[in-house]
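Novice: Could you work out the structure for the sequence below:
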Amino acid sequence: MKITVIRPAELGASEIARWREIQQTDPELGNPFLAPEFTLGVARFRPRVRVAVVEEGDKVTAFFPYERGRAGIGHPVGFGLTDLQGIIAPPDLELDARRLLKECRLGVWDFNHLLAHQSAFAPFHTVRRVEPVMDLRDGFEAFITEARNAAPKTHKTVRYKERKLAREVGEIGYVFDCRDEAELTRLMAWKSDQYNRTGRTDRFARPWIVELVRHFHRTGFGVLSILYAGQRPVSAHFGLRDGAVMAGWFPAYDTRFAKYSPGMIGHLRLAQGCAEAGITEIAMGRGGKEFKEGLKGREIPIAEGRVALPLSRHGGGAALHWVRTAPLNRARTAALGNRRLYDLADRALRTYARLRPARTGRM
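Specialist: The predicted structure follows:
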């Protein structure tokens, strides 16, 4: 087995074709976060992105995209932005994960949304959970019937608020694939406001993420969908599409219309738009949102953990990384796995967000 590390831009047409061929060997590899377009896009703005190409004989058998940080600390490409991670390899590929890290000059590789069934990394899992998926294979009507049966009260409430929004604000309209960059800018502003309002880190305060999202929108890999009421945009969603799979990414709404639950209305319209566009599933991402339970048709097992070489081989960087991140990871995992803890953490973050401007003003 030969492992060669290259820059994503060095991937040729034959390698991209082989990447896509391998994706066909495992249904879960069809997620946009595992598509070559995602790695190539992130690499435009993150110069330390690399791809390890695994060969057996004269045939490429796997691709391992990653980002190498300081002190040999490795992460999946777009770490912190991705809802699915893994190696692009057939399910039956036998691979030594520690040898892979050594060839990549990594002391540790941290992951938090890894495909749990990938055997090379299974010994290094610390937590396993599931990611919900909206199943549209049988069309929108079949999907909405299942959703209504799974959560009748929620569905009834959303439909009532949709009618109320139409009466009080204006006729409902929906654009599945909006190409207007001004609308994308509006979505990012809404999302930044949400991050700050709820005490989360504002991803769009990082210029490279803004440019990455714009790049995906311009190339068509990203799909911007807008819900309108009386010509006014009230909610939006930016997701990534790879063939028949959509990965939910950035949903947001205008808080002036919060009482109508425009985000929920938008999710149902998104499902309809996806089904009409030939998309068979929407990966909703991990998280503690109750509404996802009423929309999911299946689940993808995912895992958190880390692969590390023996300390003598990579120095203290990985150990220091573990000390810094392990307590936070454990706290996050506990909150995501317990609805009561999730709600407590959410309220604490919102309280922090309200106090933050006042505290900043006293500095």
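
Novice: switch to C-alpha atoms for all contacts and neighbour counts from now on
Specialist: OK.

Novice: mind listing the strands in the stretch 151-300 of the chain by residue range?
Specialist: 172-175, 222-229, 232-242, 245-253, 281-283, 298-308 (DSSP state E, counting those that start in this stretch).

Novice: now these as CSV including mean neighbour count?
Specialist: Putting these into CSV (neighbours: other CA atoms under 10 Å) gives the following:
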stretch, mean neighbour count
strand 172-175, 17
strand 222-229, 23
strand 232-242, 23
strand 245-253, 22
strand 281-283, 25
strand 298-308, 20
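
Novice: What residue, apart from its backbone neighbours, is nearest residue 238 spatially?
Specialist: Taking CA to CA, 6 or more residues apart in numbering, and ignoring the residues beside it in sequence, residue 238 has residue 224 as its nearest neighbour in space, at 4.5 Å.

Novice: Might you report the residue contacts of that neighbour?
Specialist: For residue 224, the residues meeting the contact criterion (CA atoms under 8 Å, 6 or more residues apart in numbering) are 176, 177, 178, 179, 184, 217, 236, 237, 238, 239.

Novice: now, among those, which is nearest to residue 34?
Specialist: For the contacts of residue 224, the closest approach to residue 34 (CA to CA) belongs to residue 239, at 13.8 Å.

Novice: I'd say the closest one and residue 222 touch.
Specialist: Yes: at 5.6 Å, residue 239 counts as touching residue 222 under the criterion of CA atoms under 8 Å.

Novice: distance of residue 34 from residue 42?
Specialist: Using CA to CA, to the nearest Å, residue 34 is found at 12 Å from residue 42.

Novice: how many neighbours does residue 290 have?
Specialist: Residue neighbour count, defined by other CA atoms under 10 Å, stands at 9 for residue 290.

Novice: To compare against the first, here's the next sequence to fold:
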Amino acid sequence: MRGLKVEIVGVEALTQDDWALWSRIQSDEPDLISPYFWPQFTRVAAEVCPGAAVAVFRRGTQTIGYFPHQRRSGTMQPLAAPMNDYHGIIARAADRPSLDEAATLLNAPRLTVGGWVGHGEVGQARRTVQVQLPDGDYAAWYSERRKSHAKFFKDKERARRSMEAELGPIEVKRGLRDPELLDQLIALKRDQYRRTGRHDIFACGWTADLLHRLMAQPEGGLGASMAGLWAGGRLCAMEYSMHAGDQYHFWFPGYFPELARCSPGILLSMDTMQMAGAAGYRTFDFGFEGEHYKKYFCNAEREVREAVILRPGLGASVSQAAVGLLNVAGAGRGEQLRNSVRRRWAAIEACEVTPMARARGAVNAAQAALAKVSRPSHA
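Specialist: Coordinates of the predicted model:
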């Protein structure tokens, strides 16, 4: 960190030399391979994300890295949060500050990250999971997974037959760039958020604009597209993904709940991997672990860090005091509850740019947290 200085600039202030350096670093560093680190993602996101900026890291007159971010009052977040699964400083590994050092250099009242790529001691580790196709061979992957998890995959084979018998022949398409299909998916996700009590990340508007803008980009380099599964002509499942190089990032899946018994979303992911693998994609990223099916699919993982870093002072003390109160109410589950509330608040703060909208989201998050506190612990 010695000798490093940071300058905050608008994305439009970056020069062609900056973008060329960014591209070279990103393509040379294996841990920056995700589409989220590509220059095109930052350029498109900056068009729609309120408060977009870039922190430029320099040592003397030499630029060594970039951190695209957004500001929400006193909080600094990765650009496009809460939709950005991977983020960090685009710099060579030997020059890259740790998360702890970056927080000091950035000097924000609060730095919130959920999928920081790079080393650091603050916060907590989280895992993302991937499917690595051996030499692009979907059949080899499926054979190995079916041997390891026979019951799960036999059940999906039965679900496919059941869907075809009930609805008709299955058809899967990928590489779709239909704005109306995307609007259908967004409506489906918003309904899911309402049913499950999660914050509606699409209510703010700019998040939906981001997906549309990315999908409208010319093909080549980084791209975004949709895949869909139809049975007997009926749309059953959709998935919005981002892809670059040989990386394919599953981003927003959705299926119609009344067809859950047929696992249309899982069938769509499998067929998409088979088709995209044949087109040259090798890594299929499913984001954060959690959903049960991912443990049957994925054969690789990455570690990232989640943290809320406050300037020293009252804020940190109040945070720890809140954990103590939650522990009293939640039978020792204060830390777990704080993580849940923190993630909810990070999403609310990232999406909503007005105090009124943030207040509404905070009330909903508090109600959900209280509901969790009132449940008995089975740990």
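
Novice: Got a TM-score for the pair?
Specialist: The TM-score (TM-score structural alignment, normalised by the length of the first structure) is 0.81; 328 aligned residues with a CA RMSD of 2.8 Å.

Novice: before we move on, the earlier item: columns distance to residue 313 of the first structure on top of the contacts of residue 224 of the first structure, output as JSON lines?
Specialist: Formatted as JSON lines, the entries for the contacts of residue 224 of the first structure read as follows, by distance: CA to CA, whole Å:
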{"residue": "176", "distance to residue 313 of the first structure": "51"}
{"residue": "177", "distance to residue 313 of the first structure": "49"}
{"residue": "178", "distance to residue 313 of the first structure": "50"}
{"residue": "179", "distance to residue 313 of the first structure": "49"}
{"residue": "184", "distance to residue 313 of the first structure": "46"}
{"residue": "217", "distance to residue 313 of the first structure": "42"}
{"residue": "236", "distance to residue 313 of the first structure": "48"}
{"residue": "237", "distance to residue 313 of the first structure": "45"}
{"residue": "238", "distance to residue 313 of the first structure": "42"}
{"residue": "239", "distance to residue 313 of the first structure": "40"}
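
Novice: Looking at the second structure, which of those residues hold up?
Specialist: Checked against the second structure using both residues aligned by TM-score structural alignment, their matches' CA atoms under 8 Å, these keep these contacts: 176, 177, 178, 179, 184, 236, 237, 238, 239.

Novice: Please identify which of those is nearest to residue 38 of the first structure.
Specialist: Of all these, the one sitting nearest residue 38 of the first structure is residue 239; the distance, using CA to CA, is 12.0 Å.

Novice: which ones are touching the closest one?
Specialist: Residue 239 of the first structure sits next to 222, 223, 224, 246, 247, 248, 249, 250 when contact means CA under 8 Å, 6+ apart.

Novice: So the fourth one is in contact with residue 285, correct?
Specialist: Put plainly, it is residue 246 of the first structure. No: using CA under 8 Å, residue 246 of the first structure is not in contact with residue 285; the gap is 10.9 Å.

Novice: what about the alignment partner in the second structure of residue 205 of the first structure, distance to residue 355 of the second structure?
Specialist: Superposed on the second structure with TM-score structural alignment, residue 205 of the first structure falls opposite residue 203. Relative to residue 355 of the second structure, residue 203 of the second structure is positioned 15 Å away (criterion: CA to CA).

Novice: if we can go back for a sec, what's the burial count for the match of residue 205 of the first structure?
Specialist: Using other CA under 10 Å as the criterion, residue 203 of the second structure is surrounded by 13 other residues.

Novice: Also residue 273 of the first structure?
Specialist: Taking other CA under 10 Å as the neighbour definition, residue 273 of the first structure ends up with a count of 18.

Novice: List the residues that contact the nearest residue in space to it that is not next to it in sequence.
Specialist: For residue 273 of the first structure, ignoring the flanking residues on the chain, the nearest one in space by CA to CA, 6+ apart is residue 176 at 5.6 Å. Remark: with contacts taken as CA under 8 Å, 6+ apart, residue 176 of the first structure is in contact with 223, 224, 225, 226, 270, 273, 274.

Novice: So the fifth one is in contact with residue 235, correct?
Specialist: No: in this structure residue 270 of the first structure lies outside contact range of residue 235 using CA under 8 Å: 10.9 Å.

Novice: what does residue 41 of the first structure align to in the second structure?
Specialist: Residue 41 of the first structure maps onto residue 44 in the second structure, with residues paired by TM-score structural alignment.

Novice: Is residue 171 of the second structure in contact with residue 234, as I believe?
Specialist: No: no contact is recorded between residue 171 of the second structure and residue 234 when judged using CA under 8 Å, the distance being 9.6 Å.

Novice: does residue 134 of the first structure sit in a helix, a strand or a coil?
Specialist: Local secondary structure at residue 134 of the first structure is given as strand here, using DSSP: H, G, I helix; E, B strand; the rest coil.

Novice: Just give the nearest non-adjacent residue to the alignment partner in the second structure of it, would you?
Specialist: Taking TM-score structural alignment, the alignment pairs residue 134 of the first structure with residue 131 from the second structure. Nearest-residue entry for residue 131 of the second structure: residue 298, 4.6 Å, with adjacent residues in sequence omitted and distances by CA to CA, 6+ apart.

Novice: and the one you found, how many neighbours does it have?
Specialist: Residue crowding around residue 298 of the second structure was assessed by other CA under 10 Å; the count is 20.

Novice: How about residue 18 of the second structure?
Specialist: Taking other CA under 10 Å as the neighbour definition, residue 18 of the second structure ends up with a count of 17.

Novice: got the contact list for residue 303 of the first structure?
Specialist: When contacts are counted by CA under 8 Å, 6+ apart, residue 303 of the first structure is found next to 111, 112, 113, 114, 115, 116, 125, 126, 127, 128, 129.

Novice: Sounds good, over and out.
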